[in-house]
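Enquirer: Predicted model, plus sequence, below.
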Amino acid sequence: MIDLEDGLSGLSAYPHLQTLLGLALLVTLAAAVNWLTQHVLLRIVRKALSLSLKDEADALFREVIARLANVAPAIVIYQGIVATPHLPVEAQTVIRNVAAAFMILTVILAIAGGLNLVNAVYSKRPEARARPIKGYIQVGKIILYAAAAILVVATLLDRSPLLLISGLGAMAAVLLLVFKDTILSLVASVQLTSNDMIRVGDWIEMPQLNANGDVIDLALHTVKIQNFDKTITTIPTWRLINESFVNWRGMQESGGRRIMRSILLDQTSIRFLTQDEITRLRRFVLLDLYLDGKAKELQAWNESFIRAGRDGVNTRKLTNVGTFRAYMQAYLKAHPGVAKDKTMMVRQRDPTPEGLPLEVYCFANTVVWDAYEAIQSDLFDHFLAVLPEFDLRLFQAPTGWDMRGMHEGLLAGAPAAAPPGA
């Protein structure tokens, strides 16, 4: 039987075989360390985290600890490669530099994962919607990756990182050009966040970019908006500073949404009311206060002219359009869907070729879109339907029905029938 010492001494004649055996042993040891780390140590750590952190345990494990576990086999290779017999110094240096670069990259990725975890945990806080930190996290990651790139290159070249940093001065102009959008977006992100101009969940509107919907993501370079047709519009962050946009957050926080819509009246239907018509309009309970108050006001005004023997043309009278405007105002005050603590009025706008606009200006007591539209439609359904009671007509361009009536009237040798309510 051959003695073991004789066998080992016999390998000295084969230096390449010793090198291969040393490398195989080193790789086996690194694989064993990796297995122990992944299947033993990480399981223990994961159980310990699950007991203490609960919901954040999986994220912390996945983003940080699992990445750091890859450093263990790299350390074995970095330290053990120098013990490999007959391996050239140049080869040892290259392998050590690669292992060191791998460890640097792994640590940087773990730190970046930790920043992701910080953002995820912070996003669950109530103030996260008003003060998102995603932009700052991305800036931190850019700095990390830049530092990692310098350290990795310096390690692979076996040079001091200061040499590479000193060479960056000559590349400053190029870097500013390449990262122009990043710099602009960084400044814009800080301004948007510090001035509370936009939050995730805000409804914003930028017609020039076809954006009208809710902010779903606020990042360093881009802001994502889900439009009401469910499309996604992506806007560079810096454009929100350079260009104007509408943020509807104030409306949503106020609890009411504005109604501002006009009814166009045919101006030829406006006239004074007779006493019989005033009596008939007293059927509307909402007009009681208005008619009583106006009766006293007009009586006091008119008596002075009557006593002076002035012509009746100088007296004041109720008009159908004024009474209808008062009815609209009273109806708004009585409607349960109209906010009573906000501006509420009915006003005349300047007459136009399309008629006299009677504008309703008030606020619905909800910001829910479909409920708001229902309230607005309910108001104007009623106003349009009640118009004939005041002997008023809507202005409307002639339709095919009007043209047909005129044509039939001409054929019959009679004037065209007047539209209903005339």
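Expert: That came through fine.

Enquirer: CA only for contacts and neighbour counts going forward, please
Expert: OK.

Enquirer: Count the residues that sit near residue 90.
Expert: For residue 90, the count of nearby residues is 9 (other CA atoms under 10 Å).

Enquirer: mind listing the strands for the stretch 251-400 of the chain?
Expert: 257-265, 345-348, 356-364 (DSSP state E, counting those that start in this stretch).

Enquirer: Just the residues contacting the second one, thanks.
Expert: Under the criterion CA atoms under 8 Å, 6 or more residues apart in numbering, residues 325, 326, 328, 329, 356, 357, 358, 359, 360, 361, 362 lie in contact with strand 345-348.

Enquirer: ok, so what distance separates residue 20 from residue 202?
Expert: Distance of residue 20 to residue 202, given as CA to CA, to the nearest Å: 64 Å.

Enquirer: Put this next to the first one:
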Amino acid sequence: MKVDMDTGIQRILYDHLLRTGMSENMAAYLNLLILLIGSLILAGLLDFVVWKVLRAISVRLARKSATNFDNYLVMHRVPRYVARIVPLLLLFELAPIIFMDFEKGGSIAFKVIQILFLIATLSIVKSLFRSIKDYLKTKRRYRDKPLDSYIQVFMIVAWIFGALTIFAIVTETSIWKFFTALGAASAIILLIFKDSILGLVASIQVSINDMVRIGDWITFDKYGADGDVIEITLATVKVQNFDKTITTIPTYALISNSFKNWRGMQESGGRRIKRPLIISQKGIRFLSDQDVEDLKRIELVRPYLMDRNEKIKAHNESHGVDKSLAVNGRNLTNIGVFRKYVQEYLGNHPAVHKGMTLMVRQLQPEPHGIPLEIYAFSSDKRWENYEYIMADIFDHLLSALPFFGLEVFEWPTSLSPIKPRDGWSLGNP
């Protein structure tokens, strides 16, 4: 320690302590302690006053401002962190006075103040970007963008740079030497930050390719996710399932695995209905003239039967077809007429979208029956209404099958005979 007080406040206090009979060393240490405590108290008072002033100004401006961005600045305590810069600058100026005769202590104090200043700056930057993120989320254009990922990437870089700077301050070495040494330590860094790096790459690809947005309904069977995306961050994507549970998916899994995004359906004019009726094969047969007459009582297929039956008869007569066997010539079948009935029924259903694909098709026969698939689109895309519409359609079609002498395949009753409706001639072939 070097005791060599110059003129000024240090001298006045130091001389006063010497006059009390205190030794030079004890007076110097006590002088240092008093000046340090006084400076910290002054810095604390200045911090409080500046914070109150900035808070009052920012709140007043936020109330008068037309935009709500300043509201988020106040909410994320940006004025509070800015207020801490002023007392740190005061301490930086007072440090040479306080530690004038304590070079080693002064060096440590300078390092501590620089580190605190750096941490305060990073806190301001973090709060500022969180305010920007929350503000942009109120804008329709950015509401479904993965802003959390971008903020996290920037803050990771900022905190890494801050940590290196702090280490450089403590060791009194150039920060650029650390960046030079990063090449040798890159393997370790890649291992430690593997998930963050994969998440960063995935977030960029997800954003550029517009694969997922916040609010999208996705189905990810591998992770048991089926619901709406509520958050996209650097490392994870949170999905709120329809049972209100939350599934967390690694962001990089979105580009390394297959998942289903229902956004296309939600943005289209309708929601697809694609479900088959499994028709028992034993009930399929040609229609007799009496069957055709009976089926003409069904309004939806009456015009079709009248037109089709006349054309078939004209064709068979012109070609001299022997109709003693039903298999000869051209004939109507009960499954063919039923298929036409389903087509007409869907075409007249008010909840089926008429401007999108509407098709009733017969799929390849299977051991348990013939699938008659309905391929159409519901006008209402809401899940509850969609399920109701689809159930309403199939309720009707299942009830209509016996009128055509058909039945669906069912294991317990697949060998039972088809029972036609009273007053109808359709029966077993």
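Expert: Thanks, I have it. This structure is a prediction, so every number in the text was calculated from the model and none was measured.

Enquirer: what's the TM between chain one and chain two?
Expert: In this superposition the chains share a TM-score of 0.89, using TM-score structural alignment, normalised by the length of the first structure; 402 aligned residues with a CA RMSD of 2.4 Å.

Enquirer: re earlier: tell me the most buried of the strands of the stretch 251-400 of the first structure?
Expert: Greatest average neighbour count among the strands of the stretch 251-400 of the first structure goes to strand 356-364 (a mean of 22), per mean count of other CA atoms under 10 Å.

Enquirer: Where in the second structure does that strand fall?
Expert: Residues 370-378 of the second structure are where strand 356-364 of the first structure lands when matched by TM-score structural alignment.

Enquirer: how big's the offset between the matching stretch and the first structure?
Expert: In the superposition with the first structure, the average deviation recorded for stretch 370-378 of the second structure is 1.2 Å (mean CA distance after the TM-score superposition for the first structure).

Enquirer: Could you check which of residue 20 and residue 202 of the first structure is surrounded by more residues?
Expert: Set residue 20 of the first structure next to residue 202 and count neighbours by other CA under 10 Å: residue 202 wins out with 20 against 15.

Enquirer: Verify the contact between that one and residue 247 for me.
Expert: Yes: Residue 202 of the first structure lies in contact with residue 247 (CA atoms under 8 Å); the separation is 6.9 Å.

Enquirer: circling back: to residue 45 of the first structure, which of the strands of the stretch 251-400 of the first structure lies closest?
Expert: Closest approach to residue 45 of the first structure among those (CA to CA): strand 257-265, 53.3 Å.

Enquirer: so that closest one matches what in the second structure?
Expert: Under TM-score structural alignment, strand 257-265 of the first structure corresponds to residues 271-279 of the second structure.

Enquirer: Mean deviation, the matching stretch versus the first structure?
Expert: On superposition with the first structure, the mean distance recorded for stretch 271-279 of the second structure (mean CA distance after the TM-score superposition for the first structure) is 1.4 Å.

Enquirer: before we move on, back to that, of the strands of the stretch 251-400 of the first structure, which is nearest residue 62 of the first structure?
Expert: Residue 62 of the first structure sits nearest to strand 257-265 of all the strands of the stretch 251-400 of the first structure, at 45.5 Å, using CA to CA.

Enquirer: Could you check how far the strand or helix carrying residue 11 of the second structure is from the centre of its chain?
Expert: Element membership of residue 11 of the second structure [criterion: DSSP states H and E] is helix 9-19. In terms of CA atoms, centre = their mean, to the nearest Å, the centre of helix 9-19 of the second structure is set 67 Å apart from its chain centre.

Enquirer: residue in the first structure matching residue 302 of the second structure?
Expert: By TM-score structural alignment, residue 302 of the second structure lines up with residue 288.

Enquirer: Kind regards, and thank you for your time.
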